[in-house]
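Peer 1: Have a look at this prediction, sequence included:
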Amino acid sequence: MMNTRFQPDGLALAIALALTSSNLYAETSEVTQIDANVEKMSVLGSRVSSRTATESAVPVDIISAESLSRGGFTELGQSLQASVPSFNFSRTQVSDGSDLFRPATLRGLQPDQTLVLINGKRRHNQAIFGLNGTVGAGAAGTDMNAIPLIALKDVQVLRDGAAAQYGSDAIAGVINLSLKDTTGETTGYLQGGTTGEGDGDNYSIGLNTGFDLGDDGGFINLSLEYRDADGTNRAQPDIGGSSTIAPGTLSDDVRWGQGNAASEFESVFYNAMMPVGDVELYSFGGYSNRTALGNGFWRNFDEAAKNIAQVYPDGFLPRIYNEAQDISVAAGIRGDINDDWLFDVSGVYGQNRYDFDSRDSINASYAAEYLHNNPGATDEDIAANSGPTSGYSGGFHFDQTTFNADVSGFVEIGRDAPLYVAFGTEYRTENYEIVAGELASYSCGISNADSAFPSVMDPDVYAGCGFQAYPGLRPDAAGQADRNSYAFYLDLETQLTDTWSLGTAARFEEFSDAGSDLVWKVSSRYEVTDDFALRGAVSTGFRAPSLQQSAYTAYTTNLGPGGVLSDSFTATAGSDFPSALGVDSLDLETSENLSLGFVFNATDAISVTLDAYKVKIKDRITLGSLLSADDVAFSPDAMAALNATGADQANYFSNSVNSTTQGVDLIVTYRTDLFDGDFNATLAGNLNETEIDSVNAADGIPEDVALDDLQRSFLTDGQPKQRATLTFDYSRNDWRGMLRANYFGETNVTYFGNDHIGLPDELSPTGSFLPTSVVEAAVLVDINLEYQFTESLSVSAGINNIFDVTPDELGANESLDFITNQAFQYPVRALPYGFDGTTYTAKVNFSF
């Protein structure tokens, strides 16, 4: 018989990883949906089987699947943003692959500085990152929306540095996604929704079922989910003109696209366990595929470098078709060594692929070369030889394999409480590949010449090469890279007295391409009284540069000074261009993390947790801004390297920044009986600020080359410095209602402001342009009402953003209004709450 101390979703998951040596507390609130009458083991946290979630040295939120799905959201990232104020899920428009994924961040740091687990096992990162001036630019985090909500039992969010327990990426914290393990019941839902503007119609279907495997507690749980959403568009008629409308006159139709991309998602996940003798065999994993059709900027009819009037006489809107495929599988064996010791051995494989097609586009150089070789060609001939208007632009592929061997138990040390010990090792391999697009997506003419050709519309202007909006990845940018790493860890924990616990952790990890580090953590909790406890931790941490950062190279189209689109190149670390500027390689990021807080049960109905934190990061990796020949004129070697790329401007990754992020998390909960029903209120807030301490620039290299104002603005002001949610939840008999207010602080970035675009003031109708792009602070109010018809059928309806709050509309003195010919209503970067306005949802939940 197996020892009953062993629990598949509790201690065993903790054993499998280098978790914090302290006890993690899940606040009993609407945010966490914890039943105060049930003792729950913290999945993230102690390896001690007797610990409960009401004991804590650092904060963790445990959010039930029911809470995640109640707000009408179908995406995991949106649900977490509504539940955890320190979690940000920024919206971005017209930014290539960001139409399909959104940067998920914790405590104002980068997406790749938060580690994501599934069932306690490391989840692979996505193959792509944001490029064109986005929150999290250059950071390949985890694609949160690749995981279906229907498959989740709950989510734990550890809000503390945990690199000493998990290794690379856990500087900001850890998010663990627990898959369902239920059997004997099938549950599902049907949901539909739309926006207040009548667009963005969407529906989703989810189904979950489970079966017993044998008679000893084995199970397999299966989940299916499908989502389909039409795009939204908040653009307006523009004044770009056409073959029949003079420039400066409003177009008859809305031609630009500013909104969410049309998207489709399908997925299947499983979770299984089978006892075999004295051990348990387990496995879980899933497959998901998502597509999205995003927009580029409208190409005006008279833009000779970009358009072929014989094909698009009135201009065109190039589209980017994104496809993301995600596969993961984990398998392992765990069990008792004896009454005091447990083991867990596992392997996890994950793969992520992002591929891009250009649609409704054109390679203007095809027709230009044809006309160059056939000077007397007719318009019909030019149109017939202008090349394809769609095709494959390339892709990025990443896979990761992780092996863990872990042992956990306790040693009697002559005290009332034993010493709890955990140790283990991890080995990981990673592979990254850049796949070139088809010839027409990147070439200069059908012959792929070394130089451009005069445009068919203006012989004094050279035709652009490659597809518009998303130029293809060239063969010289394609390639593969791989690496491996190994780690050893040791955790110790004990109860010094009945009221004082102490834990320590240490981890050594080495990467084949980035070096090694030894990090540590000390955490403690002291109960001053039965109702008041202090908690805190101090730790060091690190993050290794990802292969996506160290091996990435590509040509892109970016918006440069004067509103001009130009070819840009991202150079690999250690290549000629960054080396000429003093950057020969990427090193580890290192961190120091301090947290201190308290837990106070003021009454049986009111509880308060407050946690302050400070995170200092040294050698933080950033993707530099694009540098032109003028920017690097001080270095002849850099100018020569830039010219050799054939691009107008180039950038690269570097360890450019030392920063400090500090803030406070507050959660206040209130529970009571009200009018024969249950009333819960939760206030959850986060104050957060990041400052640049210093810039790492090589001797002779100006600091604004290593880190310019554009990068600074996204790091320090691209995410809200204040976030809060106030949730009221009331249930009585078969009715349940929720009212939630979400507060988002202001964001203020240089991108699409005049500090970035640099438009002459005389072009402004008001005589000047604003320096930055601001998204104002806002409060969005959501409401949801649910009725339980029977034990197996309920119906709910909700309105999100009931007061139709959007950012302030662009004015004539804003650069984005000018360069879009008045088509865009709102800012498009650093949008914490989007601009879709009010949305409506209706949902049917069923079980049998």
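Peer 2: Received it, and whenever you're ready, just let me know what you need.
Peer 1: C-alpha only now, for contacts and for neighbours.
Peer 2: Will do.
Peer 1: Any buried residues in the longest strand seen in the chain, and which?
Peer 2: Among the segments of the chain that qualify as a strand by DSSP state E, the longest is strand 649-674. Across strand 649-674, burial judged by 16 or more other Cα atoms under 10 Å covers 649-671.
Peer 1: tell me which strands and helices it is in contact with?
Peer 2: Strand 649-674 is packed against strand 565-571, strand 606-623, strand 627-628, strand 677-695, with contacts defined by 3 or more Cα pairs under 8 Å, 6 or more residues apart in numbering; DSSP states H and E.
Peer 1: With distance to Arg299 and mean neighbour count as added columns, please give those strands in a markdown table.
Peer 2: Shown next, in a markdown table, are those (distance: least, Cα to Cα, whole Å; neighbours: other Cα atoms under 10 Å):
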| stretch | distance to Arg299 | mean neighbour count |
| --- | --- | --- |
| strand 565-571 | 10 | 21 |
| strand 606-623 | 28 | 22 |
| strand 627-628 | 24 | 18 |
| strand 677-695 | 38 | 19 |
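Peer 1: Same list (those strands) but as JSON lines, adding distance to Thr186.
Peer 2: JSON lines is the format used below for the helices and strands packed on strand 649-674 (distance: least, Cα to Cα, whole Å):
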{"stretch": "strand 565-571", "distance to Thr186": "49"}
{"stretch": "strand 606-623", "distance to Thr186": "36"}
{"stretch": "strand 627-628", "distance to Thr186": "56"}
{"stretch": "strand 677-695", "distance to Thr186": "28"}
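Peer 1: structure B:
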Amino acid sequence: MKKFTLLLMLFQASFIFAQKEITGVVKDNSGAALPGVNIVEKGTQNGVATNMDGGYKIKVKDGAVLIFSYIGYDSVEKTASGSKMDVILSQEGGQTLNEIVITGSRTAPRSNTTSALPIDVISSKDLAATGQATFDKALQYKIPSFNTVQTPVNDATSLLDPYEIRNMGPSRTLILINGKRKNLSALLYTQTSPGRGETGADISGIPTDAIKSVEILRDGASAQYGSDAIAGVMNIILKDNKGDGSVTARSGITAQGDGEMLGVSVNNGSPIGVDKGFINYTVDFSKTSQSNRPGTVNAAGEYSDFVYVDPNDSANYTNGATQASITANNATGLAKVNEFLSRRSDAGNINGSPENAAAKFLVNSAYNVSEQTELYFNAAYIYKKVNSFANYRTPYWRSVEDYPYLAKLFPNGPNGTYDGYVPTFEGLLNDYNGTVGLRSKINDWNIDVSFTTGGNAQTYMVGNSHNRNKVYAPRWNPDTNLFEPVELYRENSPVAFNPGGTSFSHNVGNIDISRVLSDKISIGIGSEMRAENFEIISGGLASYDGGGADSFAGNTPENSGKWNRYNIGGYFSLDYDVTDAFLLSGTVRAENYSDFGNAFVYKVSSRYKIDPMLTLRASYSTGFRAPTLHQIYTQKSQYSFIPGKGIQVGGLVNNVSPQASFLGLAKLDAEKSKNFTIGVGGKITRNFNYTIDYYHIAVKDRIVLGSEITGTKLDGDGNNIGTTPLDDVLRANNLSDVSFFANAIDTKTSGIDVVLNYNNLLVGKGDFDFSLSGNYTIQNERDGAVKNPSLVESAGQSIVNPTQEALFFTSRPQTKWILGANYEIGKMGFSLNNTYFGKTTFKQQGLNNNLRTEFIPKIVTDLGVTYSATEKLTLSLNVNNLLNVLPEWKFKAENAAGQAIMNNTTVNHAGLTPIQVESNLITFNQRYSQMTYDGYHFSQLGTMFSLSLNYKF
């Protein structure tokens, strides 16, 4: 680093070449000044933006070409001549696609129409128009290939919903802030839901009012950016305006009168000195109340799962039980179920959207140290608190007959009697990131040196629960002068627990250097060094001892700890404009990780402009994704719902533990990918543009969190009596099953992305814009056999079962389309968006293998209305899901045996047909009837109203 600093100083000392200052004003056809126009010296990263009066000032070399670009206007290129140059931009053919983009290239920036890669550009106005409360949900209704929904069962996942691009999971999309890598979340998704076994950056916490635009590269980019960019890259560009401050007040509520939302945010910018730079900051506070969408619980299913004892099973005749007593107890239990459900038809369950509160702070700044050197920094801090609930423990599920002390711990029923209890879950999240860097131009070399830090910590609290496990400790009895065993928990159990949590942080150093060598050739070279740290925070003794708190067990000391690694990588990029129409681009990258070794990847891409109506583009790349520290080191006991068995305790074994060695589990290696994209784009008319892109992604050695592996032999009561090493591990740790990570499968994913835009259509006295964008998944499947460890294979089991296959490949819409229209007339603006969610298919845990479930395609309609009362005051009303469309699923038969189950009208002891039994299994007796236990289509809250007021300073 000292040598590099000395070299930088020597370059600055020799910084001698002709420079000239150009000033001017940019206006539109009507003569109105245009603030915020991008002005870039062609082939460089030297650029400025116009001020509030449309004025600009920039220093360039003699003979430089300046590119003037602005959303909705034609770009203009002009050769610098003289010291003053005024420019007029026309709206006639201007499109969003003409905006200069920086994502996807390590050389000079290019316009979207001249890029060889498919890039979506979403403005802050586009995000605000969705009416969604958070950034990730706004993208859900703007980008067809982007999907995210709330998980049915919250727990820790209430802090961060899994998202993904092109059905590739959250781990395979790289998130950048102003071009710099954002830290991962500390959360590892371990529930049986989409995103299982993965982690991603927390984009939900980024305040939308701080965002200038979002560039989404829909192509593999590991060669340019390193690990995690297999599916693409999302670059979040922060606001950099020096004025135009505003305050926004938000409120909202669902049509059912819950989920109340209140929020306020302030965004403001100020210049530093006289044209020396800017500082822009955003402060955002919000609170959303609980919303609840439980189903009507099926009494027959409850009776069958929690009460019924089979009088025909000889094993049930113990302790003096007779057929008459069993029948009487069954009748009494059924009466208890019916009485409870008559008062609480939803069985007390609370599932929907959790209560949350958030505080977000963000600052973005740049300072001109000299004419050719800029110091920049940005920083953000997000605090989030979430309150959610576990499944309600009904009085016939956790009964006073089995646990007499519950009457004392939870006297919450009529007249102080015991009526069950619902454990609470409180999550606290702290997320921060910051970058400081120096950009300079030295003898035509563009140099960017930066340091980035970031972290995410999540800690949890469980309340209104108990430790029901029998754990004894010796205690001195003075009456007998002996140590006697005393129960630590059960009747002596606390009702609040500290389960611990997780944290992740990284420190990243970047050096990026580029230069335009000629009109045809530009190069880029750079290096990145990253250090990562992951910690599992141990919980309090009562939270994990003997099995831990009922609902969410804490982290044990032996499974807790701190781990770290580092990696260093370098890349070289070359762009060759063979002609004005024909571009060739290539990048190579080498990486070295301290824990698993080396990676070498490359990318080649090309673009050929036949004419303005048609441009051809294609790319081919290899990529990699390093296993996260979360995946390598997480080891825990976890409560999960097993259909037909209720809540069970399973174990997640990491691949570097003694248990892993005993079970013969291999250490995790990096995923490798091959990504091919080919597409076309252009302008049919001045106002109509389009892009169509085909993609194919092949991933080898994909890392998955395997399905739960059970004992090899069970007795009639479900006890494990197998004799293999796997059985020994399960029994020794009091686990019903064990799961672990593995490079288990190869996958193939292909599809088509379509974007159509028609803008500036004059309708009456107003302007009409129309857009249609869509994603269609052609193929998303496993390629070849599952790579099972020999121990699992010999036991006749697989770490990838039909449930996992469905979560990986069919749990997101097969196709998704967004049809949008905007109309502006006078002070009024109207937007209408229709989002089509294609079918999703699940094979829920416990579901008969001859059946599957499918969510029926649905269209969600969103309406937005804005009114500009004055030049400073704007009111916006959004009605999301205007027609109150809710998810809907149905059973599908896989074969004749499945059809027979659906057609069978024979009822069991509880009066349930076989298909009703299956339905109860996957919805926990209809508690989760809208979404099933493993997932669902889209948000289930129905119609939502939101109103915002924006006042400009």
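Peer 2: Sure, I can see it. Owing to the predicted nature of the structure, the values given are computational and were not obtained by experimental measurement.
Peer 1: ok, back up a step: between the helices and strands packed on strand 649-674 of the first structure, which one is nearest to Ile34 of the first structure?
Peer 2: The minimum distance between Ile34 of the first structure and these falls on strand 677-695, with 12.0 Å, by Cα to Cα.
Peer 1: for the closest one, packing partners?
Peer 2: Using 3+ Cα pairs under 8 Å, 6+ apart, the elements in contact with strand 677-695 of the first structure are strand 649-674, helix 709-717, strand 722-732.
Peer 1: who wins for proximity to Asn125 of the first structure among those?
Peer 2: Taking Cα to Cα, strand 649-674 is the member of these nearest to Asn125 of the first structure, at 18.0 Å.
Peer 1: now the closest one, how far from the chain's geometric center?
Peer 2: The gap between where strand 649-674 of the first structure is centred and where its chain is centred comes out at 13 Å by Cα atoms, centre = their mean, to the nearest Å.
Peer 1: corresponding residue for Asn88 of the first structure in the second structure?
Peer 2: Here Asn88 of the first structure is matched to Asn147 in the second structure, going by TM-score structural alignment.
Peer 1: mean deviation of the helix or strand where its match lies from the first structure?
Peer 2: Here Asn147 of the second structure sits within strand 146-148, counting by DSSP states H and E. Superposed on the first structure, strand 146-148 of the second structure shows a mean distance of 0.5 Å to its aligned residues (mean Cα distance after the TM-score superposition for the first structure).
Peer 1: and for the helix or strand that that strand is followed by, what span of the first structure is it aligned with?
Peer 2: Tracing the chain C-terminally past strand 146-148 of the second structure and defining elements by DSSP H and E, one meets strand 163-165 next. Mapping strand 163-165 of the second structure onto the first structure (TM-score structural alignment) gives residues 104-106.
Peer 1: what's next to that stretch, contact-wise?
Peer 2: Contact partners of stretch 104-106 of the first structure, identified using Cα atoms under 8 Å, 6 or more residues apart in numbering, comprise 77, 86-90, 111, 113-114, 136, 141-144, 159, 172-173.
Peer 1: Which members of the residues you listed occur in strands, if any?
Peer 2: Among the contacts of stretch 104-106 of the first structure, the members falling in strands are 87-89, 114, 173 (criterion: DSSP E).
Peer 1: quick revisit: nearest to Leu213 of the first structure among the helices and strands packed on strand 649-674 of the first structure would be which one?
Peer 2: Nearest to Leu213 of the first structure, of all these, is strand 677-695, at 37.7 Å by Cα to Cα.
Peer 1: what's the angle from that closest one to strand 649-674?
Peer 2: 150 degrees (axes from the mean of the first three to the mean of the last three Cα atoms, to 10 degrees).
Peer 1: relative orientation of strand 677-695 of the first structure and helix 709-717 in degrees?
Peer 2: Here strand 677-695 of the first structure runs at an angle of 140 degrees relative to helix 709-717 (the same axes, to 10 degrees).
Peer 1: What strand or helix carries Gly252 of the second structure?
Peer 2: strand 246-254.
Peer 1: Over in the first structure, find the residue span that strand aligns onto.
Peer 2: Counting by TM-score structural alignment, strand 246-254 of the second structure falls onto residues 187-195 of the first structure.
Peer 1: Which of the three states applies to Asp804 of the first structure?
Peer 2: Secondary structure, DSSP: H, G, I helix; E, B strand; the rest coil: Asp804 of the first structure is coil.
Peer 1: Could you pull up the contacting residues of Ile350 of the second structure?
Peer 2: Counting by Cα under 8 Å, 6+ apart, Ile350 of the second structure makes contact with 292-294, 389-392.
Peer 1: let's see it at 6 Å
Peer 2: By Cα atoms under 6 Å, 6 or more residues apart in numbering, the contact set of Ile350 of the second structure is Asn292.
Peer 1: Just give me the match in the first structure for it.
Peer 2: Mapped onto the first structure by TM-score structural alignment, Ile350 of the second structure lines up with Gly257.
Peer 1: Repeat that for Val386 of the second structure.
Peer 2: When the first structure is aligned by TM-score structural alignment, Val386 of the second structure is paired with Ala292.
Peer 1: Skipping adjacent residues, who's closest to that match in space?
Peer 2: Leaving aside its chain neighbours, Ala292 of the first structure sits nearest to Ser263 (4.2 Å; criterion: Cα to Cα, 6 or more residues apart in numbering).
Peer 1: Would you quantify the distance from that neighbour to Asn754 of the first structure?
Peer 2: To Asn754 of the first structure, Ser263 of the first structure is 32 Å away according to Cα to Cα, to the nearest Å.
Peer 1: likewise Thr195 of the first structure?
Peer 2: 32 Å.
Peer 1: More neighbours: those two, which one.
Peer 2: Asn754 (24 against 19; other Cα atoms under 10 Å).
Peer 1: Quick check: the gap between the more buried one and Ser773 of the first structure.
Peer 2: Asn754 of the first structure sits 8 Å away from Ser773 of the first structure when distances are taken as Cα to Cα.
Peer 1: do the same with Leu250 of the first structure
Peer 2: Going from Leu250 of the first structure to Ser773 of the first structure by Cα to Cα gives 24 Å.
Peer 1: which SS state does Gln549 of the first structure fall under?
Peer 2: Gln549 of the first structure, by the three-state scheme (three-state DSSP), is helix.
Peer 1: which residue lines up with it in the second structure?
Peer 2: By TM-score structural alignment, Gln549 of the first structure lines up with Gln631.
Peer 1: which non-adjacent residue is nearest its match?
Peer 2: Once flanking residues are discounted, Gln631 of the second structure sits nearest to Phe741: 6.8 Å by Cα to Cα, 6+ apart.
Peer 1: For that neighbour, give me its contacts.
Peer 2: 704-706.
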